[in-house]
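Engineer: predicted model and sequence below, questions to follow.
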Amino acid sequence: MIYFVGAGPGDPELLTVKAQRLLQQADLVLYTGSLVPRPVLDCCRPDAVKADSAGMVLQQIVDLMVHHYRQGKLVVRLHTGDPALYGAIGEQMAALDQLGISYRVVPGVSSFLAAAAAVQREYTVPGGSQTVIITRLAGRTPVPPEQSLASLARHKASLAIFLSVGLIQQVQQELLQGYEATTPVAVVERVTWPQERIIRGNLGQLARLVEEAGITRTALILVGEFLAARGSSLLYDAGFAHGYRAGE
């Protein structure tokens, strides 16, 4: 079997139980060395083949997986975070589908969730934002015009921006078309890694703070009032009745 496995944000203790078990059993582990910390691979068998896919193209990745699969080996294609978000697994699955090869996808802890934990905030705040937008700035990978940062900013939702910190000036310019300059922001670099850094400020300071810190990659940009606001949920309010409790 071939498994596409979410490696989580970096901390090996944030691997799911299933992901850890598959890594312990795998004969081949394909991973991206620039994004998967070495400690995550420590739970692999010593005799397992560990191949860094950072320098490979799609056909090389597929050929390597298929070669081991046809030898009856267990293959783990390890993707950072959760494979469903910017995981680039679609083309790999399509290639396996064409060959009639079975595979499974194992979800992982996404970095946008780890980032919320790092800044100790909820994306959805009682009485505040009830919407979370996960997006990226258009670069070499295009983004539909109606999903531009400027368009999304007008919703004033809680925002988690991937793969965009290297274009921070443009990020700030587009966000200012919807959010106030005083809107809280946080940039979380290498979340859950030993090198994790968190920079906080407001949107008007965003580009300057990121450039002064020298952050150019592997960072999430969080934007929204959720970074400053804390609401009070009715769920545990003594006067709030629901199907499992009578209100006082």
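Structural biologist: Done, it's in. Being a predicted model, the structure only gives us computed values, none of them experimental.

Engineer: use CA for all of it now, contacts and neighbours both
Structural biologist: Fine.

Engineer: which residues does the residue lying closest to residue 118 once chain neighbours are set aside contact?
Structural biologist: Distances taken as CA to CA, 6 or more residues apart in numbering place residue 191 nearest to residue 118, at 7.3 Å, with adjacent residues excluded. Each residue near residue 191 by CA atoms under 8 Å, 6 or more residues apart in numbering is listed here: 9-10, 111, 114-115, 118, 197, 219.

Engineer: any idea how far residue 191 lies from residue 169?
Structural biologist: As judged by CA to CA, to the nearest Å, residue 191 and residue 169 stand 22 Å apart.

Engineer: which stretches of the chain form strands?
Structural biologist: Using DSSP state E, the strands of the chain run over 2-6, 28-31, 49-52, 75-79, 103-106, 132-136, 158-162, 184-189, 197-202, 219-223.

Engineer: which elements pack onto the fifth one?
Structural biologist: On a contact count with 3 or more CA pairs under 8 Å, 6 or more residues apart in numbering; DSSP states H and E, strand 103-106 meets strand 2-6.

Engineer: relative to the whole chain's centre, how far out is the strand it packs on?
Structural biologist: 16 Å (CA atoms, centre = their mean, to the nearest Å).

Engineer: take this one as well and set it beside the first:
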Amino acid sequence: MEKVYFIGAGPGDPELITVKGQRIIKEADIIIYAGSLVPREVIECHKDGALIYNSATMTLEEVMDITINGIKSGKKVARVHTGDPSIFGAHREQMDILDENNIEYEVIPGVSSFLAAAASLKKEYTLPDVSQTVICTRLSGRTSVPQRESLESLASHQASMAIFLSVQMIDEVVKKLSVYYPEDTPIAVVQRASWKDEKKVIGILKNISELVKKEKINKTAQILVGNFLGNNYSKSKLYDKTFTHEYRKGKEDV
């Protein structure tokens, strides 16, 4: 029996899918892709005769019916998610249904939009003496967020933060972050990171809401906040000539 492949398609740029993910798409008999966020170009490498479905217009039941029937007919199924399916990907519920039906599956990771956003800004989340922690979160919307994970609570750590699915509530985001982050904390918003029409706004907590509204950014954007966006940090020990590790002796040891 064939397998179902959950594929992280990346943040938008068709070249940011993994080699393995692209190979499976080329081989698949059935492709179900999240067309609202995954560009059609990502799956244009499909073979002749492959059946293509856009899950943006489908329910979970419809997706799973096509998937299960496809596998039972001996077809290879590629379920293509945006970014990496493990982050706000809603693929756990699909895997559970496959388990119930004794259908084998594999997950192929992808590049998440929070990574593409940092790449676009040419920033590093984990700067020495600034932050060694990255928090990925969102505000409550149709999907609630546990109270213990409120934005105010997470902001108390002043770690590097990537906020998904929340730019349409930028005023509320700023209000909640301001409980712990100073008003001059650097913050950036990257809309459609890695897409040809990518847009980015860079500011501080005090003025970011105004800048975002001016650019009319109200969906498909990452909000990045933290001092990792600034310029003050300590150099890494990794390449420090005085730092010894198993692959290199420090200068004092030579």
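Structural biologist: Cool, got the structure. Here the structure is a predicted model, which is why all the values come from computation and not from measurement.

Engineer: ok, back up a step: what do we get in structure 2 for the residue nearest to residue 118 of structure 1?
Structural biologist: Matched across to structure 2, residue 191 of structure 1 falls on residue 193, judged by TM-score structural alignment.

Engineer: cool, residue 60 of structure 1 as well?
Structural biologist: For residue 60 of structure 1, the residue aligned by TM-score structural alignment is residue 62.

Engineer: what number of residues lie near that match?
Structural biologist: A count of nearby residues for residue 62 of structure 2, using other CA atoms under 10 Å, gives 11.

Engineer: do residue 98 of structure 1 as well
Structural biologist: 8.

Engineer: map it across to structure 2 for me.
Structural biologist: Residue 98 of structure 1 maps onto residue 100 in structure 2, by TM-score structural alignment.

Engineer: for residue 16 of structure 1, same thing?
Structural biologist: Match for residue 16 of structure 1 (TM-score structural alignment): residue 18.

Engineer: that match - nearest residue in space that isn't next to it in sequence?
Structural biologist: Closest to residue 18 of structure 2 by CA to CA, 6+ apart is residue 110, at 6.6 Å.

Engineer: contacting residues for the corresponding residue of structure 1 for that neighbour?
Structural biologist: Alignment note (TM-score structural alignment): residue 110 of structure 2 maps to residue 108 of structure 1. Residue 108 of structure 1 makes contacts with 5-8, 15-16, 19, 81-83, as judged by CA under 8 Å, 6+ apart.

Engineer: one more time with 10 Å, if that's ok
Structural biologist: 5-9, 14-16, 18-19, 79-84 (CA atoms under 10 Å, 6 or more residues apart in numbering).

Engineer: go through the residues you listed and say which is closest to residue 131 of structure 1.
Structural biologist: Ranked by distance to residue 131 of structure 1 (CA to CA), the contacts of residue 108 of structure 1 are led by residue 84 at 19.0 Å.

Engineer: quick one: contacts for the counterpart of that closest one in structure 2?
Structural biologist: Structural correspondence for residue 84 of structure 1 with respect to structure 2 (TM-score structural alignment): residue 86. By CA under 10 Å, 6+ apart, the residues touching residue 86 of structure 2 are 6, 8, 92, 107-110, 112.

Engineer: can you tell me which two in these are farthest apart?
Structural biologist: Applying CA to CA across the contacts of residue 86 of structure 2, the maximum distance is between 92 and 112, 16.9 Å.

Engineer: looking at the two, which is more packed in?
Structural biologist: residue 112 (21 against 12).

Engineer: count of residues packed around the spatially closest residue to the more buried one that is not a sequence neighbour?
Structural biologist: Excluding its sequence neighbours, the residue lying closest to residue 112 of structure 2 (CA to CA, 6+ apart) is residue 83, at 4.1 Å. Using other CA under 10 Å, residue 83 of structure 2 has 27 other residues around it.

Engineer: for residue 133 of structure 1, same thing?
Structural biologist: 16.
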